[in-house]
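> this one's structure only:
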């Protein structure tokens, strides 16, 4: 079964037993009422019902009076007890307040979001923006003609799915419209959604799982400043530590004091060690120290934060190549993942960054950040189509646990739910 069928497949037909049962329940049996029921019997039934209801009311009133009497007596005893206890123990009142607040906190636990709820929440702006434009588009057209396809292509580009994706999709829809002899726009609504899903699905090879190792797993993070790279590392450190892993961080963006301080603060916050070097130190030397410590201390996951000076590509390329050589000197098959952090709110600019970084260093995966605050989540489709770099991590929001492994099925459901 394909991704589209799993997400938006037809509902199952009801079983024949359920249809028969429903028909029997709705069958009108009013004609089979016993004609022998006389008016006297009906009256006697009504009187019995009235008597039972009256006795119930009487019992309720009696109970209420008893409760009121008890309530009138209780306060006197309570006040006396409180006065005696306060005299004997003046700290009692404070301890009672503390205990009551603890009880209240225990009684109202925070409801933890499911993964799908996080996708639905973070993709709300993208889904509503895309859905509103698509609905308005179908409302404006009464027939399928060349203007229809031109406007559709423009709409898809505005939704940040990328020029290539928009062009390919429009061409495929032209073919489908001729094949099915579609005259009305609504006939193509489901086909559009189906094609979007197929574009992401491709050959069904998503490669979304992170390549964890039995021993040390080395993750290298690249990306321009301000995209949420360091924050993502900190949140992941918290996540993996919660799973029982031994985690260590390396601050290799040594030319920006703020980056080192930020990563050190995350290390303090989530209680994991951070390897740093002196100011303006050679990033590769800091990475070497981190690699040796990770091996010596039996670390499970080592995450390395690097500089993101894309405006000086030659220097950055040389720096990343040197870091790569140093990593392989200690662990030949590392880094096991090279993540590019992209800010989803930058839309097509994120796609440009991905293209540029892929020229500088081999990338194995994308970390998509800040998707909850933007309507440009469609950029995931553009990255998939134009670069074929899998998104493996996604940031859902600002909370410390708002990061998780990317799941295309959850993503497409969160993006397109309600549009069909």
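Received it, and whenever you're ready, just let me know what you need. It should be emphasised that the depicted structure is a prediction, and the values quoted were computed from it without experimental measurement.

> all contacts plus neighbour counts: C-alpha atoms, from now on.
Will do.

> quick one, helices of the stretch 151-300 of the chain?
Under the criterion DSSP state H, counting those that start in this stretch, the stretch 151-300 of the chain contains helices at 163-180, 189-201, 229-242, 257-270, 283-296.

> and the next helix or strand past the last one?
So the one you mean is helix 283-296. Scanning forward in sequence from helix 283-296, with DSSP states H and E defining helices and strands, the next element found is strand 301-305.

> contacts for stretch 3-23, please.
If you take C-alpha atoms under 8 Å, 6 or more residues apart in numbering as the criterion, stretch 3-23 is touched by 194, 197, 198, 201, 409, 413.

> double-check that the last one belongs to a helix.
Yes. According to DSSP: H, G, I helix; E, B strand; the rest coil, the state of residue 413 is that of a helix.

> any idea how far the nearest residue to it once chain neighbours are set aside lies from residue 366?
For residue 413, ignoring the flanking residues on the chain, the nearest one in space by C-alpha to C-alpha, 6 or more residues apart in numbering is residue 7 at 6.4 Å. When C-alpha to C-alpha, to the nearest Å is applied, the distance between residue 7 and residue 366 equals 24 Å.

> please compare the first structure with the one that follows:
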């Protein structure tokens, strides 16, 4: 079964036995639903009501007599005002202590409320649906408006469709290839109405990502030390992603260490150090303006000596000076291999999804500088440009392996193409 069929295949009709069973379960058998009484049944019931009312009257009279007798028998005790003042009252609480007591009660009640209000954890699919909402609604609205404007399939239809796809950030090449395939499908099926091609468009988008069926989305964890090198321009969420991943892997029971190799930007080192403090993992840093490769070497040696499971290395992202950046990354790569010959096991490029086609340009440039094994897609929850994933897949064939869902510390996870395509296209067909 293909990816499209797994995501959007027809639902099976329920069996007749299940329908009957559900109908029986929904029957109202509660006490409120009383059956209608026959005339013969009504008469005894009215008699019973009369008898019960007479018994109630007799009971009330007996209770009244008992109260009167008790009032007659009890002596009246007069208490003077002086005696009342001398009676011991409950201890008065000073105003200050009373205020403290109220504050304590309020604090305790708020704590109880917090305990009683359980945090509902999102499923992975719910995170995809939430973070892709803007992309899905934007693309869906444009697609629906597009089909509403056309009454027939002609050349203008295909030209407008290609423009719509480009605006949805799926990339020029993707839009061009998809439009050509749809032209062929329309002739093959002799499609005259636009709605006949709606499902075909979605099928083609899914097939485009599926390709030969090999996604290579999994992260290549090693039995011993796994070294991950992170590259990307400043401001795309690279350092934040490393911090969130450190939390995720530590929660999974792994020994994690971070290396701050972006030594030319003091803010980057401080940010990574703060993440290390926050998630309680060690961070290897060097003196200001130190050689990044020397800091990486220290980190590699410490990771091997301390039996670290996952070492994540943050690097500079000065893409405007490609020659220097290339030389720096090549040197870092040589230092890593000097300690662990087969490392780095993953080289991730962090991309900001909200930059759309700009992200695609960055991916092309970085792929020329260093071999990339995967992409970390960040900030997808705040943009309608999630279609850039399709463009990266088609034009660069670099798999997205990690995705950021939002700002919370656990809003990052391993990319899953089925969850992504379902979140992107659900409800469009």
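All right, it came through fine. Being a predicted model, the structure only gives us computed values, none of them experimental.

> after superposition, what is the TM-score?
Structural agreement between the two chains, given as a TM-score (sequence alignment, normalised by the length of the first structure), stands at 0.86; 420 aligned residues with a C-alpha RMSD of 6.5 Å.

> hang on, the earlier thing: and which of the contacts of stretch 3-23 of the first structure is nearest residue 108 of the first structure?
Among the contacts of stretch 3-23 of the first structure, residue 413 lies closest to residue 108 of the first structure (C-alpha to C-alpha), at 30.8 Å.

> circling back to that earlier point, redo the contacts of stretch 3-23 of the first structure as JSON lines? Include distance to residue 245 of the first structure.
Compiled in JSON lines, these are given as follows (distance: C-alpha to C-alpha, whole Å):
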{"residue": "194", "distance to residue 245 of the first structure": "40"}
{"residue": "197", "distance to residue 245 of the first structure": "35"}
{"residue": "198", "distance to residue 245 of the first structure": "37"}
{"residue": "201", "distance to residue 245 of the first structure": "32"}
{"residue": "409", "distance to residue 245 of the first structure": "27"}
{"residue": "413", "distance to residue 245 of the first structure": "31"}
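
> neighbour count: residue 7 and residue 366 of the first structure, which is higher?
Looking at residue 7 of the first structure and residue 366 with other C-alpha atoms under 10 Å, you find the greater number of neighbours at residue 366, namely 26 against 15.

> tell me the counterpart of the more buried one in the second structure.
Taking sequence alignment, residue 366 of the first structure has residue 375 as its aligned residue in the second structure.

> helix or strand for that match, which one?
Assigned by DSSP H and E, residue 375 of the second structure belongs to strand 374-378.

> so after that strand, what's the next helix or strand?
helix 388-395.

> which residues in the first structure does that following helix match up with?
With sequence alignment as the criterion, helix 388-395 of the second structure aligns to 379-386.

> compared with the second structure, how much does that stretch deviate?
Once the two are superposed, stretch 379-386 of the first structure sits an average of 0.4 Å from its aligned residues in the second structure (mean C-alpha distance after the TM-score superposition for the first structure).

> any chance you could list what contacts that stretch?
Under the criterion C-alpha under 8 Å, 6+ apart, residues 160-162, 164-165, 199-200, 344, 347-348, 350-351, 354, 389-391 lie in contact with stretch 379-386 of the first structure.

> could you rerun that using 10 Å?
For stretch 379-386 of the first structure, contacts defined as C-alpha atoms under 10 Å, 6 or more residues apart in numbering pick out 157, 159-166, 168, 196-197, 199-202, 206, 344-352, 354-355, 366, 368, 387-391, 408, 411-412.

> are any of those residues buried, and which?
Applying 16 or more other C-alpha atoms under 10 Å to those, the neighbour count classes 157, 159-163, 165-166, 196-197, 199-201, 206, 344-348, 350-351, 354, 366, 368, 389-391, 408, 411-412 as buried.

> quick one: contacts for the equivalent of residue 410 of the second structure over in the first structure?
When the structures are aligned by sequence alignment, the residue of the first structure matched to residue 410 of the second structure is residue 401. Under the criterion of C-alpha under 10 Å, 6+ apart, the neighbours of residue 401 of the first structure are 235, 236, 238, 239, 395.

> ok, residue 244 of the first structure - how many residues close by?
Burial of residue 244 of the first structure is recorded as 9 neighbouring residues (other C-alpha under 10 Å).
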